[in-house]
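Chemist: Please find the sequence and the predicted model below.
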Amino acid sequence: MATIKERTAKDGTPRYTAEVRLKGYPAQTATFKHKTKAKKWIQDTESAIREGRHFKTTEAKKHTLADLADRYIKDVLPKKPKQAVRQKQQMEWWKEQIGVYLLSDVTPALIGQCRDELAAGTTCRGTQRSPATVVRYMAALSSAFTEAVKEWGWLEDSPMRKVTKPTESDGRVRCLDDDERARLLAACQASSNKQLYLCVILALSTGMRQAELMGLKWPDVNLKDGFLILHKTKNGTRRRVPLAGHGLELLREYGKVRRLDTSLLFPSNIDPLKPLDLRTPWETALRRAEIEDFKWHDLRHCTASYLAMNGASLAEIAEVLGHKTLAMVKRYAHLSDGHVSNVVASMNAKIFGGV
């Protein structure tokens, strides 16, 4: 036997509480914003109970999703320092949306509804999220459920296994053509901020992320041999970055006069222990150069694209940019098609000669 009871929530929207009662099994309940979701849950739950697939442990009825989020933030995130800030914010979002639900009532349908609302921007915070961002939110919740299943014994299985993730795009690739690059560099040279031009040159010539560049310290820079060491990168690995050409020359000149109150290459004028904020001069330079739809991170795409067009392999591009796998650099593969063709032609010429 199954019933659906309707009530009005504090915000004035309807809520539908579905209850399933089958002889020999404890009653199961779940609450939904849409009646169709409640009916679907009833059908799925009844089928699962009859087929022996419905596992609702006692622990799952003792703990809410808010309990799950709080324990994950307290016990697990300290072990993930590079993800802690972002995942805490994501878990707080899930807690805000469905924190009141018992874990036994957190169904794939409920999570899917939150996923859709997050993407559409129809939640209380009202900000539309990209598919990639939605995937990150779902990954945080999935990680928490995994802990609850494997380590805490709160659940028999994770409901995330039955929730479909949005399809992510191949990734944005916006590069400067020769004319745009010349205009941008001219605008940076003319900027009232004396560090802007050097920072843009270094970003273009090395592919460093903005945070990596702004976090550079003099002890990690070898101007004689032309390289620097990044101790803290996004993927958590230590990376050696080669310096050459115009960027190295500019940095050597810049290094002749250093501030004694900080070890940062580019310290803030207000607080020497904090990095320089280039947001305003950067945006001004873009405007003066009449360049649209271009972000600082796109300088990194420029580096990869220039490397590909000059014959670098995907493995070499990945090494320069600091990617652990080739997946992130496959977007530049088409730019090196000519180089690949030459390699294949050369191989065939050596094997088969003029035949």
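Modeler: Here it is on my side, so go on. Residues are numbered from 1 along each chain as shown.

Chemist: rest of the way, CA atoms for contacts and neighbours
Modeler: Will do.

Chemist: Please, where are all the helices along the stretch 201-350 of the chain?
Modeler: Applying DSSP state H, counting those that start in this stretch to the stretch 201-350 of the chain gives helices spanning 210-214, 245-254, 279-288, 298-309, 314-321, 337-352.

Chemist: Pick the most buried one from the ones you listed.
Modeler: When the helices of the stretch 201-350 of the chain are scored by mean count of other C-alpha atoms under 10 Å, the highest mean neighbour count falls to helix 298-309 (a mean of 22).

Chemist: That one relative to helix 314-321, how many degrees between them?
Modeler: Angle, helix 298-309 to helix 314-321, by axes from the mean of the first three to the mean of the last three C-alpha atoms, to 10 degrees: 150 degrees.

Chemist: and helix 298-309 with helix 337-352, angle?
Modeler: Interaxial angle, helix 298-309 versus helix 337-352 (the same axes, to 10 degrees): 20 degrees.

Chemist: before we move on, back to that, adding distance to L77, write the helices of the stretch 201-350 of the chain out as CSV.
Modeler: Below are the helices of the stretch 201-350 of the chain laid out as CSV (distance: least, C-alpha to C-alpha, whole Å):
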stretch, distance to L77
helix 210-214, 22
helix 245-254, 38
helix 279-288, 30
helix 298-309, 29
helix 314-321, 27
helix 337-352, 43
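
Chemist: Quick one, which of those gets closest to K39.
Modeler: Set against K39 and scored by C-alpha to C-alpha, these come closest in helix 298-309, at 47.4 Å.

Chemist: Packing partners of the closest one?
Modeler: Helix 298-309 sits against helix 196-206, helix 314-321, with contacts defined as 3 or more C-alpha pairs under 8 Å, 6 or more residues apart in numbering; DSSP states H and E.

Chemist: List of residues touching that helix?
Modeler: 173-176, 200, 203-209, 314, 317, 321, 329, 332-333, 335-336, 339 (C-alpha atoms under 8 Å, 6 or more residues apart in numbering).

Chemist: next up, a second structure to put side by side with the first:
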Amino acid sequence: MATFVKTPSGTWKALIRKNGWPTTSKTFRTKCDAEDWSRRTEDEMVRGVYLSRTVSEKMTVKTALERYLSEVTPTKKPTTQRSEGVSATNLISFLGSYSLAAVSSELVASYRDHRLAQGKSNNTVRIELALLSNLFTIGIQEWGLGLIFNPVANIRKPSPGEGRDRRLSVNEEKVLLEAVDAHNNPMLGWIVRIAIETGMRQSEILNIRRSQIDLKKRIVRLFDTKNDSTRTVPLTMDATRIFTLALNNPVRPIDTDLVFFGEPGRDGKRSPYQFVKVWGGIKSALGMCDLHFHDLRHEAVSRLVEGGLSDQEVASISGHKSMQMLRRYTHLRAEDLVFKLDKMNQSETE
């Protein structure tokens, strides 16, 4: 049975004590509102479906995201941690002051439209919505926030798009390789060439240890990948030559097993070689600002397909889990297809 108490400020506090349930209370502007809430709450208790919404009503999106970043994000890969940190900042700027209980599907849709109107890419907005959705999932399943649904689940997500189709022209590759080879640290040139030759991701290349490379068998074993599955990458003759140079780097320090190493940090440990700033400077100087490092992976995968490898063979090298995603990363040059068509027609007429 509920009891009602008028507070000194003139509001009404409803207090419910029922066997088998924690004591529950809530303050309202009028006694009528307090009585309505108590009847609904007691009915839910009788039916065994009551969930205390007190925490979700008091916890803001900002507080929840800060807890998520401190408890959940550290369990993920470094690249994901950085991405979630940026996404959380953007979410907080728009939704931070709302309580979790106040976040509706309409409000989330408003955030989506706001970000798209700012000119943010579909993929950026999808990543931010994915973080918000996971926040609510964790809150419902693990934090006991008393929420009954995920407000992100039912809204339309921006389409992922067709993916980038940036390819390197022959001249672009020539001047790019000349520029990175001319840099005072040879590791930059080695990294760029390995990306083009193997299709490995930037993070995969930077985290390679010497023990993962078998020059005799011409393979690299990758353990720390984006999708957490190990794979073995075969090496071309040129990739083998580059790895040989990298392994024989005369300035390699004795305190790291990284093939591509950086300077010691504050803790005295060496992290992988960081080249984002110099890479950006070289692209700008060459007038190739639209080229992303990840485009080198696209280039490599497309070349594997053009070389005649099957989808399954390419996927085993690139690490793509689905043929659909592999096709999004594969862009064949029309002029190369014209050449193949001519060869096919020529063979038919002979």
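Modeler: Looks like it arrived, so ask away. Since the model is a prediction, treat every value here as computed from it, not as a measurement.

Chemist: where does the TM-score land?
Modeler: The TM-score (TM-score structural alignment, normalised by the length of the second structure) is 0.70; 289 aligned residues with a C-alpha RMSD of 3.5 Å.

Chemist: How about the aligned residue in the second structure for V329 of the first structure: what's its closest non-neighbour residue?
Modeler: Aligning on TM-score structural alignment places V329 of the first structure opposite L326 in the second structure. Leaving aside its chain neighbours, L326 of the second structure sits nearest to H320 (5.9 Å; criterion: C-alpha to C-alpha, 6 or more residues apart in numbering).

Chemist: I'd like to know which of the helices and strands packed on helix 298-309 of the first structure is closest to T31 of the first structure.
Modeler: Nearest to T31 of the first structure, of all these, is helix 314-321, at 47.4 Å by C-alpha to C-alpha.

Chemist: the strands in the stretch 1-150 of the second structure, which residues?
Modeler: Along the stretch 1-150 of the second structure, counting by DSSP state E, counting those that start in this stretch, strands occupy 2-6, 12-16, 24-28.

Chemist: so of those, which one's packed in deepest?
Modeler: It is strand 12-16: most buried of these by mean count of other C-alpha under 10 Å, with a mean of 20.

Chemist: what's the burial count for the aligned partner of A179 of the second structure in the first structure?
Modeler: Using TM-score structural alignment as the criterion, A179 of the second structure maps onto A187 of the first structure. By other C-alpha atoms under 10 Å, 22 other residues sit near A187 of the first structure.

Chemist: likewise S104 of the first structure?
Modeler: Close neighbours of S104 of the first structure, defined as other C-alpha under 10 Å, add up to 23.

Chemist: right, and it touches K61 too?
Modeler: Yes - contact criterion C-alpha atoms under 8 Å: S104 of the first structure and K61 qualify, at 5.5 Å.

Chemist: Just tell me what D293 of the first structure corresponds to in the second structure.
Modeler: By TM-score structural alignment, D293 of the first structure lines up with D290.

Chemist: if I look at that match, how far off is G280 of the second structure?
Modeler: Separation of D290 of the second structure from G280 of the second structure (C-alpha to C-alpha, to the nearest Å): 10 Å.

Chemist: gap between the most centrally placed residue in the second structure and D295 of the second structure?
Modeler: The centroid of the second structure falls nearest to T80 when counting by C-alpha atoms, centre = their mean (4.9 Å). Distance, T80 of the second structure to D295 of the second structure, by C-alpha to C-alpha: 19 Å.

Chemist: quick one on the thing from earlier: which non-adjacent residue is nearest the match of A179 of the second structure?
Modeler: Leaving aside its chain neighbours, A187 of the first structure sits nearest to A285 (5.1 Å; criterion: C-alpha to C-alpha, 6+ apart).

Chemist: which residues sit in contact with that neighbour?
Modeler: Here A285 of the first structure is in contact with 184, 187-188, 191 (criterion: C-alpha under 8 Å, 6+ apart).

Chemist: what do you get for G85 of the second structure?
Modeler: By C-alpha under 8 Å, 6+ apart, the residues touching G85 of the second structure are L69.

Chemist: Which of the contacts of A285 of the first structure ranks first by neighbour count?
Modeler: C188 leads the contacts of A285 of the first structure on contacts (other C-alpha under 10 Å) with 26 neighbours.

Chemist: show me where the stretch 1-150 of the first structure has helices.
Modeler: Taking DSSP H, counting those that start in this stretch, the helices of the stretch 1-150 of the first structure run over residues 35-50, 58-62, 65-71, 84-98, 108-120, 131-147.

Chemist: For those helices, give me JSON lines that also has distance to E168 of the first structure.
Modeler: Below are these laid out as JSON lines (distance: least, C-alpha to C-alpha, whole Å):
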{"stretch": "helix 35-50", "distance to E168 of the first structure": "26"}
{"stretch": "helix 58-62", "distance to E168 of the first structure": "32"}
{"stretch": "helix 65-71", "distance to E168 of the first structure": "25"}
{"stretch": "helix 84-98", "distance to E168 of the first structure": "18"}
{"stretch": "helix 108-120", "distance to E168 of the first structure": "12"}
{"stretch": "helix 131-147", "distance to E168 of the first structure": "5"}
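
Chemist: do you know which of those lies nearest Y16 of the first structure?
Modeler: Y16 of the first structure sits nearest to helix 35-50 of all the helices of the stretch 1-150 of the first structure, at 6.0 Å, using C-alpha to C-alpha.

Chemist: Only the buried residues of the closest one, if you could.
Modeler: 35, 37-39, 41-42, 45-46 (16 or more other C-alpha atoms under 10 Å).

Chemist: Map D224 of the second structure across to the first structure for me.
Modeler: Here D224 of the second structure is matched to K232 in the first structure, going by TM-score structural alignment.

Chemist: Next, count neighbours for that match.
Modeler: The number of residues near K232 of the first structure, taken as other C-alpha under 10 Å, comes to 15.

Chemist: for the nearest residue to it once chain neighbours are set aside, what are its contacts?
Modeler: Nearest non-adjacent residue to K232 of the first structure, counting by C-alpha to C-alpha, 6+ apart: R238, 6.3 Å away. Going by C-alpha under 8 Å, 6+ apart, R238 of the first structure touches 229-232.

Chemist: Now, these that are in strands?
Modeler: 229-230 (DSSP state E).

Chemist: Would you mind listing which of the contacts of helix 298-309 of the first structure are buried?
Modeler: Looks like the contacts of helix 298-309 of the first structure have 173-176, 200, 203-209, 314, 317, 321, 329, 332, 335-336, 339 buried, using 16+ other C-alpha under 10 Å.

Chemist: Buried residues, stretch 94-102 of the second structure. List them.
Modeler: Neighbour counts over stretch 94-102 of the second structure (16+ other C-alpha under 10 Å) mark 94-96, 98-102 as buried.

Chemist: what does it correspond to over in the first structure?
Modeler: Counting by TM-score structural alignment, stretch 94-102 of the second structure sits on residues 97-105 of the first structure.
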